[in-house]
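Have a look at this prediction, sequence included:
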Amino acid sequence: MKHTTPLPGDIGLTQISGVTGRLIRLGQWLNGDGFADYQHAFLVLPDDRLLEAVPGGARIRPLTQYTGSSVLYVCPEGLTGQQRTAICDAAMEYVGVPYSFLDYLAIAAHRFHVPLPGLRRYIASTRHMICSQLVDQCYLDAGVHLFADGRWPGYVTPMALYQLLAH
């Protein structure tokens, strides 16, 4: 479901310019999620704040950071106030979690069935997350499963969130 005014627990999807944005677009394309316009995801928190995974570690920032940017706010249909609170509470546990571009390669290896023993365990154990993994994990910790397609936890790109929630 799309929103114009963000609520706590919503997911913000936006673009990243420059080389980083192009690399993320390529990573998403390799993962079968298309070559479209959303390269970043963040979680809306109470008090006009957000949690986002960035190089250097996940951080809380003012929501105004994206004023003037094209942001699409989405969430699953029927998300309750109690679930929104639980998602935001879960988010607080991830401040400082390191970022890893290597997760795009791991997601691509999984998609192409590259036989890498221990890949799933490795991704789960490193506690490194790209932005969309972080958002998905906050939802999972709150008991809200976004994807029902049997994907491994953590195998989520910003475009996968877009395709699931914005159509």
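Now that the structure is in, tell me what you want to look at. Predicted, not measured: the structure shown is a model, and the values here were computed from it.

okay, CA-based contacts and neighbour counts for the rest of this
OK.

Which parts of the chain are strands?
For the chain, the strands defined by DSSP state E occupy 2-3, 11-14, 40-45, 49-52, 59-62, 71-74.

Serialize these to JSON lines and add fields for mean neighbour count and distance to residue 34.
JSON lines is the format used below for these (neighbours: other C-alpha atoms under 10 Å; distance: least, C-alpha to C-alpha, whole Å):
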{"stretch": "strand 2-3", "mean neighbour count": "16", "distance to residue 34": "20"}
{"stretch": "strand 11-14", "mean neighbour count": "25", "distance to residue 34": "15"}
{"stretch": "strand 40-45", "mean neighbour count": "27", "distance to residue 34": "14"}
{"stretch": "strand 49-52", "mean neighbour count": "23", "distance to residue 34": "22"}
{"stretch": "strand 59-62", "mean neighbour count": "16", "distance to residue 34": "27"}
{"stretch": "strand 71-74", "mean neighbour count": "22", "distance to residue 34": "17"}
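
what about these, which gets the closest to residue 109?
strand 40-45 (20.8 Å; C-alpha to C-alpha).

which helices and strands sit right next to that closest one?
Packed against strand 40-45, as judged by 3 or more C-alpha pairs under 8 Å, 6 or more residues apart in numbering; DSSP states H and E, are the following elements: strand 11-14, strand 49-52, helix 131-141.

quick revisit: make TSV from the strands of the chain and add distance to residue 134 to it.
Converted to TSV, the strands of the chain look like this (distance: least, C-alpha to C-alpha, whole Å):
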stretch	distance to residue 134
strand 2-3	20
strand 11-14	11
strand 40-45	8
strand 49-52	8
strand 59-62	11
strand 71-74	15
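
one more structure, for comparison:
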Amino acid sequence: MEIEQMGKSTSSHEYDGPYFILHHDRLRPGDIILERGYEMHSDIICKNTGSHYSHAMIYVGGTIIEATRDGGVFSRIPNRSAVRAISDFKVLRLAKDPGREITTILCNQARYLVGSQYSVAEAILVKGPVFTRQFRENSRKQFCSRLVAQCYKEAGINLVSDANFCSPADLERSGFLVTVPDMVRPASEQEAAFALEVSPHASHAKNTVRFVEAALVILKNHGIKTVGDSDGEVTVTTLNDITQAVFENRTSPGLDGEMTEAMQASGYLDHIEMDRQQNPFRYDFDLFSARISKNADGNEISERLWGEVNKEAQVLVPRLQSYISGRDNLVWGLKYFEAEFSIYEGLLQALYDRTVIIVEYSVLKKDIPFFSEINELSNAILNEIRKYAPEIAIS
């Protein structure tokens, strides 16, 4: 229920270190990450809820989904966070493995909610009188712990007594969850600097908010407030809702063009090439080789490679699903769908290109057991893309 993230809580100029980061390569889809903030309101939240933690997030494979005041519901990569004490992060996991199907449902729900707006007012109601919440029970706005609890509830798991109004402390005390040990480690100076610097993802979050706000105004001007039929009608809130609204109202004069223009003008499409610009080593064999082997022995190289290939493996399915769905939508001839598909195409192409570099590196040492397994996994990723999106492989 963190009302924070107005700037990263670890960005204070009054603290010089040390810092600690997550063992992000050990995270599993569905893991809940609790974080201690350092702003005044973070202390108030911790005191009022009786917990050391003021923020909650959910890991969905390759990325974290969270609700923040600045960006609403958005994603960021796990190594973009650093804390001041090893206890300031805590990773929670279901005591009993729910299986892939349930995990997929809750992770997909988190992705679906991306673009939802943040509600300070509703976060404050968590510790307020029950009767004050009644008028907001059906709200689709989010705050951090509500996001996590509702994603689990969507998958049939009630972590807390009230998924609509709960705190990080309530999640921490859930009888369904256990603390995962050894998930936080000291950060090197380079890792800490990377985690604390202004992230391109922050600008993408702002662009997304800009687009969502503009899209909601356009839809309102066209008299569109909800999507779905009478049995499942919901207020347009998320990015997915916006796409559905464009489709359901595709014959509305001017809507397609206005929405496409808003998407382009907001900067929302700028993140397609973000990783290529930020991490050029992942797309160049020589740069990749130098980065992976720098100051590392065989075990460290293997661990770094596993981190790279697992990152790709965890996002492969949602990337492919988005690409295929977006490709299918092109038959409707909407400019909005063309712009949206450019995102899915660009992100899947980047995943493919990164994996090709991993294969090229690992094949040189495939006689070493670990490298052979990495080579097999990375080739399996490429084969899946070639099977379902052959045009990506030949572009």
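Thanks, I have it. Please read all numbers here as calculations on a predicted model, not as lab measurements.

Quick check: TM-score for this pair?
Once the chains are overlaid, their TM-score stands at 0.78 when taken by TM-score structural alignment, normalised by the length of structure 1; 149 aligned residues with a C-alpha RMSD of 2.3 Å.

before we move on, the earlier item: which one of the helices and strands packed on strand 40-45 of structure 1 lies closest to residue 82 of structure 1?
Across these (criterion: C-alpha to C-alpha), the nearest stretch is helix 131-141, sitting at 12.2 Å.

Identify the residues contacting the longest helix anywhere in structure 1?
Looking across structure 1 with DSSP state H, the single longest helix is helix 18-30. For helix 18-30 of structure 1, contacts defined as C-alpha atoms under 8 Å, 6 or more residues apart in numbering pick out 15, 34-39, 104-105, 108, 157-159.

if we go to 10 Å?
Helix 18-30 of structure 1 is contacted by residues 15-16, 31-40, 101-105, 107-109, 111-112, 156-160 when judged by C-alpha atoms under 10 Å, 6 or more residues apart in numbering.

Can you mark which positions in it are buried?
Across helix 18-30 of structure 1, burial judged by 16 or more other C-alpha atoms under 10 Å covers 21, 24, 25, 26, 27, 28, 29, 30.

distance of the residue positioned nearest the centre of structure 2 from residue 63 of structure 2?
Nearest residue to the geometric centre of structure 2 (C-alpha atoms, centre = their mean): residue 75, 2.9 Å. Per C-alpha to C-alpha, to the nearest Å, residue 75 of structure 2 is found 6 Å from residue 63 of structure 2.

what's the answer for residue 317 of structure 2, then?
Applying C-alpha to C-alpha to residue 317 of structure 2 and residue 63 of structure 2 gives a distance of 13 Å.

do the same with residue 200 of structure 2
Counting by C-alpha to C-alpha, the gap from residue 200 of structure 2 to residue 63 of structure 2 is 14 Å.

just residue 373 of structure 2 next, same as before
Counting by C-alpha to C-alpha - residue 373 of structure 2 and residue 63 of structure 2 are separated by 23 Å.

can you check residue 161 of structure 2 too?
In terms of C-alpha to C-alpha, residue 161 of structure 2 sits 27 Å off from residue 63 of structure 2.

As TSV, the buried residues of helix 18-30 of structure 1 with distance to residue 96 of structure 1 would be great.
What follows is the buried residues of helix 18-30 of structure 1, written out as TSV (distance: C-alpha to C-alpha, whole Å):
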residue	distance to residue 96 of structure 1
21	22
24	21
25	24
26	26
27	23
28	24
29	28
30	28
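
And for the aligned partner of residue 164 of structure 2 in structure 1, nearest residue in space, chain neighbours not counted?
Matched by TM-score structural alignment, residue 164 of structure 2 corresponds to residue 154 in structure 1. The shortest distance from residue 154 of structure 1 to any non-neighbouring residue, by C-alpha to C-alpha, 6 or more residues apart in numbering, is to residue 133 (4.9 Å).

OK, contacts around the aligned partner of the one you found in structure 2?
When structure 2 is aligned by TM-score structural alignment, the residue opposite residue 133 of structure 1 is residue 146. Taking C-alpha under 10 Å, 6+ apart as the contact definition, residue 146 of structure 2 lies against 1, 56-57, 67, 122-123, 126, 152, 160, 162-168, 171.

ok, of those residues, which come out buried?
The neighbour-count test (16+ other C-alpha under 10 Å) applied to these identifies 1, 56-57, 67, 122-123, 126, 152, 160, 163-168, 171 as buried.

Next step: those restricted to helices.
122, 123, 152, 168, 171.

Can you tell me which of these is nearest residue 82 of structure 2?
residue 168 (18.2 Å).
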